[in-house]
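Student: Make a model of this:
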Amino acid sequence: MNILFVANFPIEDNKGGVQRVTATLAEAFRALEIHVFYLSLSSGQTQTIQGVTQFFLPDGSDLQREVNQHYYATLLRENAIDVIINQAGIYGHVMSFVSRNLPKGIRLFTVHHNCIRCLQENYKNIVKGGVFGKIAHRLDYAWFWKILLWKHKRKYGTYFRNAIAQSDALVLLSESFIPELKTYLSSWPENKVAAIYNPAPFKVHPEALYGKENRLLYVGRVEYTQKQCNLLLPLWKAIHQRFPDWHFDIVGGGSKLKELMALATEDTLEHLHFHGFTDPKPFLEKAKVLVMTSSFEGYGMVLVEAQAYGVVPIAFHSFSSVSSIIEDDKNGVLVHPFDLESYIEKLAALLENETKRFPMAQYGQQTVTRFMPDIIAQEWLHLIHSKT
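Tutor: Coordinates of the predicted model:
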């Protein structure tokens, strides 16, 4: 079997998100002697990434150009591709490109790497934090948001409907997302929507359960719209007053990093450490608790990574797939969105009770095994063969 992964950007396994899970799944397929290729929907030179050939379009600026269409058709033919896994998403220009004039017998699976209902629930925050944010702040009226929400539902309804129609299956990241499609669609063929977890691109580290320090950890982009990093400072101010011997490490870069650092200095917050974009492994080895303040996530792989290192995660129950990872008070803590006072109290209860935290960390490492790449690869193969 020959599988082609299509992505919006070059696949680099040391990067985060879609790139990392794609490289992980590709490695699991290769271990089963399946041939794997990458196609980046951008310009570049053909290269090899850890044994996988990565192709680029002749002109990544416009997918619909004839030169790109011809290149894609030739690539499929010359490499005898059997299966396309579209990691580039449901968007119209992508679906039009990957599905156009596919030779008979090639199966196409489109993966949606985001939540479903949360796109609507957080729509106002998304718009305000985007390129039209200034306009949205000026026109913050009920009628304005009603019109925009109607347009949003219509647009994404079209995206999902076409992705389902043009693919052998639309693949979501959690079973909980399937019924949420009703946010945008009245119905769909049940056999054309599936759910498969992202593979965990790391191993469980039992030794990391021991030698922990009194450290909290945040790992991710430093921005406000989705990650809500503006909550990290008031959270830490309240926690540090009650636990003065604890430290808080913030690992990640982003548009609000400098602003957050300035606010922390202005507020003279102690034991707060900004590390920018760097390898989180040394911090995961030391931390006892990982904090997530996101308003939404497609999956939240950092939660799984924390559990693999024996770090107990705490997060808002603001996207349905989080309950696929965190079993509340068993391998992590869930907080009603977006109750910061409750978040602080639940976090404080975790920090002051080591006899509760350690068993949660142990159980977290056990639950991570369901995301192991070999298991996820077999689920993909079951789906692929069901469409033969």
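Student: alpha carbons only for contacts and neighbour counts from here, please
Tutor: Will do.
Student: Past the helix or strand containing Phe5, which element shows up next along the chain?
Tutor: Per DSSP states H and E, Phe5 falls inside strand 2-7. Going down the chain from strand 2-7, the next helix or strand is helix 17-31, by DSSP H and E.
Student: elements contacting that next one?
Tutor: Here helix 17-31 touches strand 35-43, helix 373-386, going by 3 or more CA pairs under 8 Å, 6 or more residues apart in numbering; DSSP states H and E.
Student: Output these in a markdown table; the columns should cover distance to Phe274.
Tutor: Listed next are these as a markdown table, based on distance: least, CA to CA, whole Å:
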| stretch | distance to Phe274 |
| --- | --- |
| strand 35-43 | 33 |
| helix 373-386 | 32 |
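Student: could you dump the ones you listed to a markdown table with distance to Phe248 and mean neighbour count?
Tutor: Formatted as a markdown table, the helices and strands packed on helix 17-31 follow (distance: least, CA to CA, whole Å; neighbours: other CA atoms under 10 Å):
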| stretch | distance to Phe248 | mean neighbour count |
| --- | --- | --- |
| strand 35-43 | 37 | 21 |
| helix 373-386 | 31 | 16 |
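Student: to compare against the first, here's another:
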Amino acid sequence: MKINFLIFDIFGMGGTVRTVLNVANYLAENDYDVEIISVFQKRNQPFFEIDPRIKVTILHDSVNRQKKPKKLMGKIGNRLLKLKSRLIHKDDEAHHVFSLLTDLKMYSYIKSLESGILITTRPSFNIFAAKYAKPGVKLIGQEHLNFGVYSDDLKKAITTSYGKLDYLVTLTDDDTSDYKSLFSNKKVRVRKITNSVPKFEGNSSKLDEKVVIAAGRLAPQKGFDLLIDSFTTVIKTHPDWKLKIFGYGRDKAELQQLILDKKVYNNVILMGPTKEMEKELSKASIYALSSRFEGFGMVIVEAMQCGVPVVSFDCPKGPAEIISHNKDGILVKNGDIDALASSLIDLINNEEKRKVFGKNALVNVKRFEIDNIGRLWLELLGDINGIKKAN
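Tutor: A predicted model of the protein is given here:
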């Protein structure tokens, strides 16, 4: 059966893009017919590598479309582009980017699918597929965040719609339990399949650089404001250490102002996005995760894969399922910036401890490599097909 992924923008750089491509590329390597349906294209070249065997369909090209079209259909499209989406849930964090035009394009394409498997990658897409996909299409919804972080209206829509999916794929044990309880009397089957990373072929960090690293969207969820506050304490006793934050997002100006207000501009640097995260991690000695909440914590896995110990808030719901506390990293009370600072200082002061944690991380993280996680996807697809695909 053909595998179709529906995603916001496959050309982007977010965690969902990375994890979808890890799976899609793996399936293509295993001779599956894979298509990625990207609602948007907001850059000319994809940020991450896409296997050439994968068909990529762009529904709305924001980069190359004519801004002032002369043809009637183009003019109609521009009008529809200015009208708010009716089919994407209003509490989707990117609702403002969608429009009546993207509604029509999504609806038309989804209705063109007569069979195969459709894997959707955010709540509003899961809901959309449950409502509008044809009966011959098997539906797999993915949840990248936990149920508790959603608004009441979105929770209601999820509760109403997800039961019509064939499978719901979750990332953590807690989420799996929550969703199984929520849909205990529905046809949807809930299965845990964590995010994955490609097999690591780079160099592990020597853990001797005076660098703490963090990465992610510059948005409130990621808690970089808390991390900057915490690092202000760190540099009082370790002024030669630096914090490098990689990523982009709407909070860049606010975070830059916070750095200026705290007078830590010699130690805290907003680095922007990078395609060479592994290279940057290989030059770091500690990874810091300050998220207020996480769906999983993909960056933790990536750091551990480079042998970098992680200090993380024990936020809901992913970090505690990845980090073995005081063995390959440190978990601190969620939101406690003093505890975060203390734990960073602990690892800064103890290079030998960093190296022990780093070695343990290299062993722990192998369970998340795509060869292991990919087999779980093959099992799921085999169940849907009614035939177990041989490993």
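Student: Pro199 of the first structure matches what in the second structure?
Tutor: Matched to the second structure by TM-score structural alignment, Pro199 of the first structure sits across from Ser196.
Student: contacting residues around that match?
Tutor: Applying CA atoms under 8 Å, 6 or more residues apart in numbering, we find Ser196 of the second structure in contact with 19, 22-23, 298, 368-370, 373.
Student: and in the first structure, which of the residues you listed remain?
Tutor: Retained in the first structure (both residues aligned by TM-score structural alignment, their matches' CA atoms under 8 Å) from the contacts of Ser196 of the second structure: 19, 22-23, 368-370, 373.
Student: relative to strand 3-7, how tilted is the helix or strand where Ala130 of the second structure lies?
Tutor: Element membership of Ala130 of the second structure [criterion: DSSP H and E] is helix 123-132. On the basis of axes from the mean of the first three to the mean of the last three CA atoms, to 10 degrees, helix 123-132 of the second structure is oriented at 130 degrees to strand 3-7.
Student: The helix or strand just after helix 123-132 of the second structure vs the first structure, average offset?
Tutor: Later in the chain than helix 123-132 of the second structure, the nearest helix or strand by DSSP H and E is strand 138-142. Following the fit onto the first structure, the mean deviation recorded for strand 138-142 of the second structure is 1.0 Å by mean CA distance after the TM-score superposition for the first structure.
Student: Tell me which residues are up against the helix or strand just after strand 138-142 of the second structure.
Tutor: Using DSSP H and E, the helix or strand that follows strand 138-142 of the second structure in sequence is helix 152-161. Contact partners of helix 152-161 of the second structure, identified using CA under 8 Å, 6+ apart, comprise 89, 91, 123, 126-127, 130-131, 147, 182-183.
Student: Need the max-distance pair from those residues.
Tutor: Asp91 and Phe183 (21.6 Å; CA to CA).
Student: From the rest of the structure, what touches stretch 71-86 of the first structure?
Tutor: So stretch 71-86 of the first structure is contacted by 1-7, 57-58, 98, 102, 105-111, 384 (CA under 8 Å, 6+ apart).
Student: which non-adjacent residue is nearest the counterpart of Ala28 of the first structure in the second structure?
Tutor: In the second structure, the residue paired with Ala28 of the first structure is Tyr26, using TM-score structural alignment. Distances taken as CA to CA, 6 or more residues apart in numbering put Gly374 closest to Tyr26 of the second structure, at 6.6 Å, once the chain neighbours are dropped.
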